[in-house]
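> Sequence isn't available, so here's the structure alone:
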């Protein structure tokens, strides 16, 4: 899953992976639903946490349904 992406991503890449807005991406990170760490002025997110979010979260189901409509 997501083999074309590096092991550690930024917010912009998270947006592309999930098809979400910048605002939504930051909400997911700051709320802790997707784990990330602020390094300098930007967030770094291990790809494994994005996959974990997709596999275990009801919100991910909602995102997938929006993408299919």
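In hand now; what should we look at? None of these values were measured; they are calculated from a predicted model. Numbers count the residues shown, from 1 in each chain.
> alpha carbons only for contacts and neighbour counts from here, please
OK.
> Could you pull up the residues touching residue 63?
Applying CA atoms under 8 Å, 6 or more residues apart in numbering, we find residue 63 in contact with 18-19.
> The one 4 residues further on too?
Residue 67 is in contact with residue 19, counting by CA under 8 Å, 6+ apart.
> one more structure, for comparison:
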């Protein structure tokens, strides 16, 4: 996967995907996903984020 191409990531990201993208631990990714400004999608107990929403959110943070 080419890390420079946003479209190479899945359309819906998991905590594992986020941890790989940001090079943080999986628990840290879950902690990040709990922020009130994070574009989280809850599906029962599952936590997901749309790829484009995540990268948009990330670009506004940095």
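Here it is on my side, so go on. From a predicted model like this one, the values you see are computed outputs, not experimental measurements.
> And the TM-score between these chains?
The TM-score (TM-score structural alignment, normalised by the length of the second structure) is 0.73; 58 aligned residues with a CA RMSD of 1.6 Å.
> How much space separates the one residue sitting closest to the centre of the first structure from residue 64 of the first structure?
The geometric centre of the first structure, computed from its C-alpha atoms, lies nearest to residue 14 (CA atoms, centre = their mean), at 4.3 Å. Residue 14 of the first structure is 14 Å from residue 64 of the first structure, where distance means CA to CA, to the nearest Å.
> what's the answer for residue 16 of the first structure, then?
13 Å.
> on that earlier part again, chain neighbours aside, what residue packs nearest to the residue nearest to the centre of the first structure?
Spatial nearest neighbour of residue 14 of the first structure, chain neighbours left out: residue 25 (6.8 Å); criterion: CA to CA, 6 or more residues apart in numbering.
> just the strands in the first structure please.
Using DSSP state E, the strands of the first structure run over 8-9, 37-39, 42-46.
> So which bits of stretch 30-39 of the second structure are buried?
The neighbour-count check on stretch 30-39 of the second structure (16 or more other CA atoms under 10 Å) flags 30, 32-33, 39 as buried.
> typo on my end, stretch 54-62 of the second structure
Neighbour count says stretch 54-62 of the second structure has residue 54 buried, by 16+ other CA under 10 Å.
> OK, contacts around whatever residue of the first structure lines up with residue 29 of the second structure?
Matched to the first structure by TM-score structural alignment, residue 29 of the second structure sits across from residue 25. By CA under 8 Å, 6+ apart, the contact set of residue 25 of the first structure is 11, 14-15.
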